[in-house]
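1. predicted model follows, preceded by the sequence.
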Amino acid sequence: MRKSRFSEVQIIGMLKEQEAGMPTAEVCRKHRLSQGTFYKYKSKYGGMEVSEVAKLRAMED
C-alpha cells in the first residue's frame, strides 16, 4: 500500500481548518489534495485529536 504524503498530524490540521470555517474547496486547494481524498481522511480521522491518532495507529499495528 502506498504511503500517504501527509502525516496524521498534518491531516488533523487540515480537518481543523475546515471545521473552523474554511471552505472545503479552499482547504483542498491550499494543501493540493482532491476533495475525495479529503473526505476519505475526514471519515477516518474526523473528530480525533493528535493523541487519539497515536492510539489508533497502535491498535492497527
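-> Okay, I see it.
2. for the rest of this, base every contact and every neighbour count on C-alpha atoms.
-> Fine.
3. ok, now how distant is residue 58 from residue 51?
-> Going from residue 58 to residue 51 by Cα to Cα, to the nearest Å gives 11 Å.
4. repeat for residue 19
-> Distance from residue 19 to residue 51, by Cα to Cα: 18 Å.
5. okay, pairing it with this:
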Amino acid sequence: MKQGQYNDQQILAILQQAERAEKTIAEICQEHNLSPNTFYRWRKRFAGATPADLAKNREIEKENVRLKRLLAERDLEIDILKELLGKK
C-alpha cells in the first residue's frame, strides 16, 4: 500500500481545523492539496481520535506484527517436524 504524504498527527490537525470551522472543507482541501473524498475518508477513520489514541494504536499494530511473525515461525517449525516424522 502506498504511504501517504501526511502522518497521523498532521491528519488530526487538518481535521481539527475543519472542526473549528475556520474555513470551508473545500478551502481546507485545496490548501492541503487533498481531494474531498480523502478528507471525508480521514474524518471517518479518525473520528474522535486523540494523539494518545494514535500512539496506542501504533503500539498495538507493532505488537500484532510481532505476534504474527511468531505464529508464522511456529507453524513453519510444526511443518518441518511433521515432514521429518513422516519420512521415518
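-> Ah, there it is. Note that the coordinates shown come from a computational prediction; the quantities given were computed from them, not determined experimentally.
6. so what's the residue nearest the centre of structure 1 up against?
-> For structure 1, the residue sitting closest to the mean C-alpha position, by Cα atoms, centre = their mean, is residue 11 at 2.8 Å. Residue 11 of structure 1 is in contact with 41, 45, counting by Cα atoms under 8 Å, 6 or more residues apart in numbering.
7. how far away from the center of its chain is the host helix or strand of it?
-> For residue 11 of structure 1, the enclosing helix or strand under DSSP states H and E is helix 8-19. Mean-position distance between helix 8-19 of structure 1 and its chain equals 5 Å (Cα atoms, centre = their mean, to the nearest Å).
8. next, the mean deviation of that helix compared to structure 2.
-> Superposing on structure 2 places helix 8-19 of structure 1 at an average distance of 0.2 Å from its equivalents, by mean Cα distance after the TM-score superposition for structure 1.
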